[in-house]
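A.B. asks: whatever this is, show me its structure:
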Amino acid sequence: MTLVLQAGETVTRETFWLIGPVGKALFYFLTALAVTVFLYGVYERFARYTRGTEDAFSRLDDLPNRIVSAAKTVITNENQFNRDLYGGLMHAFIMWGFLTLLIGTTILAIDMDGYQLVTGLLGETQSFFVGDFYLSYSLVMDAMGFLFVIGLGMAIYRRYVVRNERLWGKHTSVEDGLFVWTLFLLAAGGYLVEGVRILATGFPEFETVSFVGWFVALVLQGIGVSEGFATTLYPAAWWSHSLLALGFVAWVPYAKPFHMLSSFANVVTRDEKAGTRLPGVPADADPDEIGFTGIEDMSWRQMLDQDACTKCGRCSSVCPAKASGRPLDPRDVILDLKSYRESVNAGGETKEIVADGGTSVINPRTMESCMSCMACMDACPVDIEHVPQFTEMNRRLTESGEMDENVQETMMDIFGQGNSFGDPERKRPEWTEELDFEVPDARDEPVEYLWYVGDYPSYDERNRRVARSLATIFEHAGVDYGILYEDEQNDGNDVRRVGEEGLYEMLAEDNVDAFESCEFDTIVCTDPHSYNTFSNEYPELDGVEWNQDGEIDVHHYTQVVQELADSGALDLRGTELDHTVTYHDPCHLGRMNDEYEAPRNLVRRTGCDLNEMPRNRANSFCCGGGGGGLWMDFDEEPKPSEERLREALEDTDAGAAVEKFVVACPMCMTMYEDGRKTGSFEDEIEIVGLSELLAEAIDAGGAAGATADADADAETGAAPADD
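C.D. replies: Got it, this is the predicted structure:
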């Protein structure tokens, strides 16, 4: 970078130009004061976490890698770009700009208070803040500072002009706007100070690298500001900017700016399996102390979760419970807990966290509304773990006898009969009776695949067709499989999520006993809920000690059938089903366990025209049945299942031409069949299990035998399900 300089002109700038020795001393005093207030505030905030209980999971293991991973997440802004390009760019510009300005200020301090001081003590005072370094520094600072201003402008536009709905709510306060405007004034004020200095010093040619400041200087000159008046104005502008900056530093730990620290700490201490597994309850726990009874029950990580919330509303905007009119807003729950905790710490009144009567922090109906779909957690850019905290409150409701009546009845059915239908255990294998082949009994002979059928495929008439279709696929592919017949019990996944930890542990023990009485290599599940809890929770349950080393593979049936198709054991070549379909990602299979491709590959192998839902994969919209929702009655408008079917018929590329809504979860099947009726979609779209679609493809391809459903339809005289 070559510039023509005047004789004796040095390529640099004087940091405390026109401030004087007294002003410089005052600035250093105020800086020390601001930093002291900042450090005390940070210490006090983090000291609160030591008063929280120990977290159920290790959060600080492999800390160096955790920090590196969190730094990558933060620097790339990858979470902010999730589902929101505008928000991602906005946050990236603000964060990168802020960090650059912070680093630039630090470099300046190192030169002035370190390098110059040391070189002066050794002889002649020197500075590296000159020449090419200064020019490069000025260019980078101006460029990144400009991005900072643009990002803040985008934030102000979204908040106050567009008035993005998710940015406003019951916890929106003055500090939210003050935070954004303070940063904007800091950024704009910095350029004003720079412009005034450039004008006051006669537009040194090398300062053109500070292109924004140069432009501001030209504007000031254009409106009549003289060089002399700029010289007079400079100290006031400098002090105004400096005092605002120091005030901001001191303010950081005491208000919303603290999220710059707490959010990073939250990402560092995240649990990669949060929500897919839940913390257990100590065996010696007093029933009166299970769940959240007071702030003393919150773990340090749960407190950090609450402090990391930036009120961005991303969780609220994707919550299916909120969208359907249920009384749940995930953001408000987290912030309600935070507000209550801060109130109690400040000497405020204590009350129950969740209880009937209207005086608790959280209304029970709010917690019952949660579908445990984890959409809120997936959308959160700072890895707040909503669902585990919600589960703690459900546990409190359970222990205090305030569980939803329908759920209580279902829990009694599961406790007494081992299934959510309350039917006798002997009826569990009745679905096999309409097959024209015997389903092997895994209790009597070694098998490669132990097939856990699940409650709904065993007892629900609609889902029994799914089970028979899958059995037909296994038979056609020559799979060595077997089932547990009446020894199978409810998997407990949703039992745990409604707060019945004791019943969940009993079910897990019974199922593990049944597993251990058989010889097999792999467990295959019809239901993603079973797949989730067998994979992620049973191995970690105290007292069960099953599959802790992962020696037994657990798969969803779509994964196993995909392997059969890839190996050639299941030949789907030549099958061309003339259907236009869409596929719904189940929460427990997709968002919670990252299986998106196996179901889609199987749909494509049938020859169907697959049209993606607008909200798909990790952004899928819950059917409404998770977290016990299948067992509850809500006054919803619209039902999540109805909204999803409307989306299939109106928002996919094929639109109303979509004939079949393909699901891979028995609970989804039940919810969408219900939504098809209540939403008046019966004549417009058909709900079909993926196994049913595959069985139809096998039959259409000339495979030996007919599907179990075709047999059943012929016997009953009913129309085939896929007509």
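A.B. asks: could you use CA atoms for every contact and neighbour count after this?
C.D. replies: Will do.
A.B. asks: report all helices and strands that the longest helix along the chain contacts.
C.D. replies: What stands out as the longest helix in the chain, according to DSSP state H, is helix 20-49. The helices and strands touching helix 20-49, judged by 3 or more C-alpha pairs under 8 Å, 6 or more residues apart in numbering; DSSP states H and E, are helix 227-251, helix 300-308.
A.B. asks: for comparison, sequence B:
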Amino acid sequence: MDTSAARETFFGSGPAWPFYLLAFLAVCIFAAGVYSRITVWQKGYPARFKFSLGGLVKNGLLLGRLWMQDPLAALLHCMVLWGFLILFLGTCLLSFHEWILTFLNGRIYLVFALTLDLAGIVFVLGAAGLFLRRIILSGSRLPGNWQDWGLLALLLLVGLTGFLAEAARLAVVRPPWSWSQPVGFWLAGILWPAEPPGAAALAGVWWIHALASLTLVAFLPWFKLWHSLAAPLNLALTRKRVYVSAEDWEEKGAEFWFENLLSADACAQCNRCELVCPSSRAGEGLSPRAFTKEFAEYARLKNAPQGGVFLGKGGLSDRGSETTLSAQEAFYCTTCGACKEVCPVMNSPLDLLLNMRGNVIEQGTEVPGPVNKALGSLTKYGNPWGATRKKKAAWVKELDLVDLAKNKAKVDWLLFAGCTTSLDATATPMARAMARIMLRAGLTTGALGKKEPCCGDLARRLGENGLFEMLAEDALELMEAREVHKVVTMSPHCAYTMTQEYPPLAGELKSEINSLPEVWHYSQVLDNLIERRIIKPGVLEGKTAAFHDPCYLGRHRGIFDPPRRVLKSLGLTVREMADHHQNSLCCGAGGGRMWNAELDGAETQISHLRVAQARETGAEYLVTACPLCLIMLTDAVKAMNLEEEIQVVDLACLTDESLAG
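C.D. replies: All right, here's what the predicted structure looks like:
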């Protein structure tokens, strides 16, 4: 092994000072871009984070989430990422060797040169693979623009010209250790087998590589590649759930959360969210990917140091022509959370849309009419259906439930029906069936009847946070006054709100709320009663069922097995639909869409897509465990004239029927 192996840093390039001058300029442009981005983040409402080194390494540097979803894309991105990092580290070591400590000589240099060559191969193959992948998947699967193609072209230019510069240097010097740079040695033999390149050619190739590399560094924070820095940070920060009151939010004067501004920059525009979005699949026009991009552009133009040049400091209704951020699109969302489930950088377009809704509701200028009507009814009547409290209590009649509206008797369980289950004729049998089951099981059960408040879910999902606080406080105070310790809800939306939204809010009301009740969804109670053999349902032999996972039961809370175990205990054969468990397709009612009519111009209805999936299984029953899902799927089956093929039933009703023999 030749111990004299070494390399002249600026071989054939001419004087070094032009490079350092351009490098300094590139660093300044890079720093200005980073400052601009961070300035935007700082305009957001401060969030509470915990830094996770494991999250940074596993998901940020090793792309763990992407490997689970798309191994080929993960491999190609890892090749580009790690190839670039090694090559960048090699460049830094060369500068250290040149100006501080000479150490890249002999065996160290040979190992160094071979490592960089291998990293370069990995980098170029990864970039070429991504370029080819984008060609194959271009269109609706992987839409792109000049930034996407330009970035990939620039990455390839950096890698290929690096090898050409290496080959030209080896063709001139022809050192005995050329084997340590196999790609350059091979290219030199092909391009300059006899005569070495001239000085102009040598300098030209070197400077093309240098300029391409410096351009990549300089504009990294300014265009799409910024996600390569923002995404690892987004993955390394674990959010601590906190509740911010409408009053505190207004006092802060922030338009968006810090974490939303960060996650918008972390978005890689991979389009996975759009492919699973029920609104997008139904052809309604909502694209979580496009909305995230427009959100980031809007925030940048409004809050970055140079933003005042392009956009004034007005609100959403004074956006100007520099951005296409649509307030109406925010209300297309069903809040199903499918977008977050598939995002490789753990973004949640849902959070951006909810943040947007809050701002629209606060300004009150672009709120859809049906949303305004539902919120008006919620404010006036305590439910979005516009019904009186007397009507809300009608389902309790002729049941032996303790009426907690009239007395303060202690009960084991509070059966919280919720607005929709109490008032809609399709959903009311759910509550009555569950009441009969609990009484049959010997559980002392009560209902709030005409005093039952709205849990506040609809107000929260639509962005009316002040109304949510009022409704939630009423519910908490009433349950505490009645000494309620266990609650079973008929709606997954109520269960989610009580378990996820109430605790942070109660933390803000320490002087008024002393304890929170234990909250169960009724499918969990059924599963528990059957497992403990407290109830023994009859067997529906020979029947098949497809179970529709309600978004706020399954994806948002991770409750998938209890309802399926109940169905199996009834003797039913469960057939899974194409989209199930974490990947379940929304029925289309969540996020206030039940009260916001299907959109004009939509290709189909979301609920029709779901019923079509159920039909493909050949199941006799389409079972769900949510009043909103029950209504939407029942109406869809009727509209599609499939009543002879498949029957939409509720889990509690089916269990009650089996218990009745």
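A.B. asks: quick revisit: please work out which of the helices and strands packed on helix 20-49 of structure 1 is packed deepest.
C.D. replies: Mean neighbour count (mean count of other C-alpha atoms under 10 Å) peaks for helix 300-308 among the helices and strands packed on helix 20-49 of structure 1, with a mean of 23.
A.B. asks: same for the helix or strand that comes right after it, what does it pack against?
C.D. replies: Note on helix 300-308 of structure 1: by DSSP states H and E, the next helix or strand toward the C-terminus is helix 314-318. Under the contact definition 3+ C-alpha pairs under 8 Å, 6+ apart, helix 314-318 of structure 1 sits against helix 330-345, helix 375-379.
A.B. asks: mean deviation, the shortest one versus structure 2?
C.D. replies: This means helix 375-379 of structure 1. With the two structures superposed, helix 375-379 of structure 1 lies on average 2.7 Å from its match in structure 2, counting by mean C-alpha distance after the TM-score superposition for structure 1.
A.B. asks: what does stretch 233-245 of structure 1 give?
C.D. replies: Comparison of stretch 233-245 of structure 1 with structure 2 after fitting gives an average deviation of 2.5 Å (mean C-alpha distance after the TM-score superposition for structure 1).
A.B. asks: pull the residues that contact that stretch.
C.D. replies: For stretch 233-245 of structure 1, the external contacting residues (C-alpha atoms under 8 Å, 6 or more residues apart in numbering) are L18, I19, T182, L186, G189, G190, L192, V193, V196, R197, A200.
A.B. asks: need the counterpart of the fourth one in structure 2.
C.D. replies: What it means is L186 of structure 1. By TM-score structural alignment, L186 of structure 1 lines up with V158 in structure 2.
A.B. asks: what helix or strand is that match located in?
C.D. replies: Applying DSSP H and E as the criterion places V158 of structure 2 in helix 146-173.
A.B. asks: show me where the stretch 501-650 of structure 2 has strands.
C.D. replies: Here the stretch 501-650 of structure 2 has its strands, by DSSP state E, counting those that start in this stretch, at 518-521, 544-547, 573-574, 621-624, 647-650.
A.B. asks: redo the ones you listed as JSON lines? Include mean neighbour count and distance to W249 of structure 2.
C.D. replies: Listed next are these as JSON lines, based on neighbours: other C-alpha atoms under 10 Å; distance: least, C-alpha to C-alpha, whole Å:
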{"stretch": "strand 518-521", "mean neighbour count": "19", "distance to W249 of structure 2": "28"}
{"stretch": "strand 544-547", "mean neighbour count": "25", "distance to W249 of structure 2": "40"}
{"stretch": "strand 573-574", "mean neighbour count": "19", "distance to W249 of structure 2": "46"}
{"stretch": "strand 621-624", "mean neighbour count": "25", "distance to W249 of structure 2": "37"}
{"stretch": "strand 647-650", "mean neighbour count": "22", "distance to W249 of structure 2": "40"}
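A.B. asks: mind putting those strands in a markdown table, distance to V484 of structure 2 included?
C.D. replies: Shown next, in a markdown table, are the strands of the stretch 501-650 of structure 2 (distance: least, C-alpha to C-alpha, whole Å):
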| stretch | distance to V484 of structure 2 |
| --- | --- |
| strand 518-521 | 9 |
| strand 544-547 | 31 |
| strand 573-574 | 35 |
| strand 621-624 | 27 |
| strand 647-650 | 26 |
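A.B. asks: where exactly do the helices run in the stretch 351-500 of structure 1?
C.D. replies: Ranges of helices within the stretch 351-500 of structure 1 are 364-368, 375-379, 386-399, 405-417, 455-459, 461-477, 493-497, based on DSSP state H, counting those that start in this stretch.
A.B. asks: which of those helices sits closest to E165 of structure 1?
C.D. replies: Ranking the helices of the stretch 351-500 of structure 1 by distance to E165 of structure 1, with C-alpha to C-alpha as the measure, places helix 375-379 first at 16.1 Å.
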